[in-house]
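[1] Sequence first, predicted model second:
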Amino acid sequence: MRILLVSSLLMLSVSSFAHEPYVAPLAYNTSQTQVAIVSGYAEEALNSEYALKDAKFEIISPNNDKNLIEPESKLGSTTVFDLKLPESGTYTVKTSTTYPLKYIQDQKEWKMFFDMPADQAPKKAERDYVIPADLKAKKYTPIEVKREWTLFTYVSKEKNTPIQAMLAPIQVEFLTHPNELKANQAVKIKVSKDNQALANANVVIRAKGATDEQAKNLKTLIDGTVILAKILDNRSL
């Protein structure tokens, strides 16, 4: 199961998960010579709670030069490193991460399975996963799935320049430069897979600090496009 997530003022992903990983700069537009890049797993969008362990970050400069950064950050709540900005233009930051999950079929529906005591979980009607107590005396064998995320963010020094295309299982193309998004602006994106338009893809949008329950969910059209109409407000900026 593969997921692509783009961080640019808000959190946009082609799926949803309780703790979404992300990568984002402290400033998307700057005239400084360097900026801190923060990444981690967050239940509240862009508010890291757990670090991305052993993450490697691919950097593409405005001139299409590429280099790899392996942060030495030892923090438990976040992974952070300095991104040098020697030239003007837009820098792309990319990383990926995986997380093992277990699924089980409950009443003909596949749901995530967590091996935890009933007294530590909400009531079944209040959650979208199952625990051993839900299955009672039934015999069950969870199916293990590795969930994979591809994460992008963009930093512009002094000016915005065209974004260099990067390989990913799922591609998201902004028809407006991601660092030019404005409050109450309608933004159009295109989602593709293997260079083919991906219809009916679930696009999840969360403003900074929003939880999964506060997310906005949209579906792409047959041509892979979707309009994020006025999804940004001043709080997102």
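    Alright, I've got the coordinates. Bear in mind the structure is a predicted one, so any value in this text is a computation, not a measurement.
[2] Could you use CA atoms for every contact and neighbour count after this?
    OK.
[3] what about Leu101, neighbour count?
    As a burial measure, Leu101 scores 14 neighbours (other CA atoms under 10 Å).
[4] Okay, it and Asp115: tell me how far apart.
    11 Å (CA to CA, to the nearest Å).
[5] just Ser96 next, same as before
    Ser96 is 26 Å from Asp115, by CA to CA.
[6] Who has more neighbours out of those two?
    It is Ser96, of Ser96 and Asp115, that has more neighbours when counted by other CA under 10 Å, with 21 against 10.
[7] Apart from its neighbours in sequence, what residue is nearest that one?
    Nearest non-adjacent residue to Ser96, counting by CA to CA, 6 or more residues apart in numbering: Thr150, 4.4 Å away.
[8] Only the buried residues of whichever strand or helix holds that neighbour, if you could.
    For Thr150, the host element (DSSP states H and E) is strand 143-157. Of the residues in strand 143-157, Glu148, Trp149, Thr150, Leu151, Phe152, Thr153, Tyr154, Val155, Ser156, Lys157 count as buried by neighbour count, 16 or more other CA atoms under 10 Å.
[9] Figure out how far stretch 151-168 is from the centre of its chain.
    Put simply, stretch 151-168 sits 15 Å off its chain's centre (CA atoms, centre = their mean, to the nearest Å).
[10] One more: stretch 160-169?
    Counting by CA atoms, centre = their mean, stretch 160-169 is centred 16 Å from the centre of its parent chain.
[11] Please apply the same query to stretch 220-227.
    How far stretch 220-227 lies from its chain's middle: 19 Å, per CA atoms, centre = their mean.
[12] end-to-end on that stretch?
    For stretch 220-227, the end-to-end distance is 8 Å (CA to CA).
[13] Would you state the helices of this structure in chain order?
    132-135 (DSSP state H).
[14] Please work out how many residues are found near Asp194.
    Neighbours around Asp194, by other CA under 10 Å: 11.
[15] Tell me if I'm right that it and Pro169 touch.
    Yes - at 6.9 Å, Asp194 counts as touching Pro169 under the criterion of CA atoms under 8 Å.
[16] Take this one as well and set it beside the first:
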Amino acid sequence: MKKALLALVVSLVSVNSFSHAPFVAPSNFIVAGGHTAVFAGFAELPFDSEVAIRGFEFSLFNPNGEKKALPLTNTKAVSVADVETSQEGTYQVIGQRKADIKYANLDQRWLRVLDTKDTKLKPLSERDFISELEVNEKTPQVSVKRFDDVITYFSKGKSSKLVKNSEANLTLEYSVHPNELKKNQPLMIDLAVKGRVAKNFNVEVEKQHIGLGEKDVVMKTISNNKGKVILNFSETGAYVVTVSSPDTEEKVKPIADVYRTIISLNVSE
């Protein structure tokens, strides 16, 4: 576990050429001292931060459920926060943002509008997005809200019952404490949005690379009609779990809010 967590910290300060999904993670999922660090950023590969995180408001919940704002300091490649860990038990970190997602209709397809700087794009028929440069005032357009949460957990001395966060956009209930996950131990997560079961939500799991030439470990599934999903981690290490709203057909006009929650977890022997 220490080897995996050391690799996590090292990879957090590396710089690549692209930035993708946001994340937040502790420098160690099990802590012992009076302070620890939390990292956040945008990454293409799990925990390989490329750009400091922006647009999110972060909060920390201590083991007693007390909430306070968690300011982060940015470098070019990563954001970091210092956390006082004077109490035993489990701490929760959550970052949240709300954004408009624009779609445009072209050739009877509703495509995501992206501000891409790439002028050498594939033909539109081979893409699932449309560039802002390809949209004009006559193009039918629509916007929906996307609610993003990035979440992680770490424990000092012992794990403790998770305090429910009423502000979370997507509610998560775990069958196993997130700081007590074991290899080959099934983990069931109950998903809900505003009290309603989140059925048919996409769930993707990616493992952090800790060695050169290591094969990707990726799991993909969807939540059932009761909003439940079962995950089984076949290897130890640090993982990113991404839960997102069901996909919509390109020919269907987007009308509903969408949700995405990205969770950082560690699995031990």
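    Structure received. Note that the structure is predicted; figures quoted are calculated from it, not measured.
[17] TM-score for the pair, please.
    Scored by TM-score structural alignment, normalised by the length of the first structure, the superposition of the two chains gives a TM-score of 0.78; 216 aligned residues with a CA RMSD of 3.0 Å.
[18] what about Arg109 of the second structure, neighbour count?
    Arg109 of the second structure has 17 neighbours, counted by other CA under 10 Å.
[19] Could you measure from it over to Ser125 of the second structure?
    Distance from Arg109 of the second structure to Ser125 of the second structure, by CA to CA: 10 Å.
[20] what is the orientation angle of the lengthiest strand in the first structure with strand 143-157?
    With DSSP state E setting the assignment, residue counts place strand 89-106 as the longest strand in the first structure. Going by axes from the mean of the first three to the mean of the last three CA atoms, to 10 degrees, strand 89-106 of the first structure is angled at 160 degrees with respect to strand 143-157.
[21] Which neighbouring elements make contact with strand 89-106 of the first structure?
    strand 57-60, strand 109-113, strand 143-157 (3 or more CA pairs under 8 Å, 6 or more residues apart in numbering; DSSP states H and E).
[22] Now find how far off-centre it is within its chain.
    In this view, strand 89-106 of the first structure has its centroid 7 Å away from the chain centroid, taken as CA atoms, centre = their mean.
[23] How about stretch 217-231 of the second structure?
    15 Å.
[24] Next, the residues that contact it from outside, please.
    186-192, 197-207 (CA atoms under 8 Å, 6 or more residues apart in numbering).
[25] circling back: dump the helices and strands packed on strand 89-106 of the first structure to a markdown table, plus distance to Ser7 of the first structure.
    Formatted as a markdown table, those follow (distance: least, CA to CA, whole Å):
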| stretch | distance to Ser7 of the first structure |
| --- | --- |
| strand 57-60 | 14 |
| strand 109-113 | 26 |
| strand 143-157 | 5 |
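[26] Which among the ones you listed is found nearest to Phe81 of the first structure?
    Closest approach to Phe81 of the first structure among these (CA to CA): strand 57-60, 9.8 Å.
[27] So what does Glu43 of the first structure match up with in the second structure?
    Structural alignment (TM-score structural alignment) places Glu43 of the first structure against Glu44 in the second structure.
[28] Just to check, its match is in contact with Phe23?
    No - with contact defined as CA under 8 Å, Glu44 of the second structure and Phe23 do not form a contacting pair (10.4 Å).
[29] These two: which is more packed in?
    A count of neighbours by other CA under 10 Å puts Phe23 above the other of Glu44 of the second structure and Phe23, at 28 against 15.
[30] check contacts around the more buried one.
    Phe23 of the second structure is in contact with Ala40, Gly41, Phe42, Ala43, Phe47, Val150, Ile151, Ile262, Ile263, Ser264, counting by CA under 8 Å, 6+ apart.
[31] Contacts only, for the closest residue to the third one other than its chain neighbours.
    For Phe42 of the second structure, ignoring the flanking residues on the chain, the nearest one in space by CA to CA, 6+ apart is Pro22 at 4.2 Å. If a contact means CA under 8 Å, 6+ apart, then Pro22 of the second structure has Ala40, Gly41, Phe42, Ala43, Ile53, Val150, Ile262 as its contacts.
[32] and the aligned residue in the second structure for Asn63 of the first structure, how far is that from Ala238 of the second structure?
    Under the alignment (TM-score structural alignment), Asn63 of the first structure maps onto Asn64 of the second structure. Distance, Asn64 of the second structure to Ala238 of the second structure, using CA to CA: 26 Å.
[33] okay, the two: which has more neighbours?
    Counted by other CA under 10 Å, Asn64 of the second structure and Ala238 do not tie: Ala238 has more neighbours, with 24 against 15.
[34] Contacts only, for that one.
    In this structure, Ala238 of the second structure makes contact with Ala4, Leu5, Leu8, Lys207, Gln208, Ser264, Leu265, Asn266, Val267, judged by CA under 8 Å, 6+ apart.
[35] The third one and Phe29 touch, don't they?
    This means Leu8 of the second structure. No - counting by CA under 8 Å, Leu8 of the second structure does not reach Phe29; the two are 10.7 Å apart.
[36] gap between the counterpart of the residue nearest to Phe42 of the second structure in the first structure and Val145 of the first structure?
    Using TM-score structural alignment as the criterion, Pro22 of the second structure maps onto Pro21 of the first structure. Counting by CA to CA, the gap from Pro21 of the first structure to Val145 of the first structure is 17 Å.
[37] cool, Thr95 of the first structure as well?
    20 Å.
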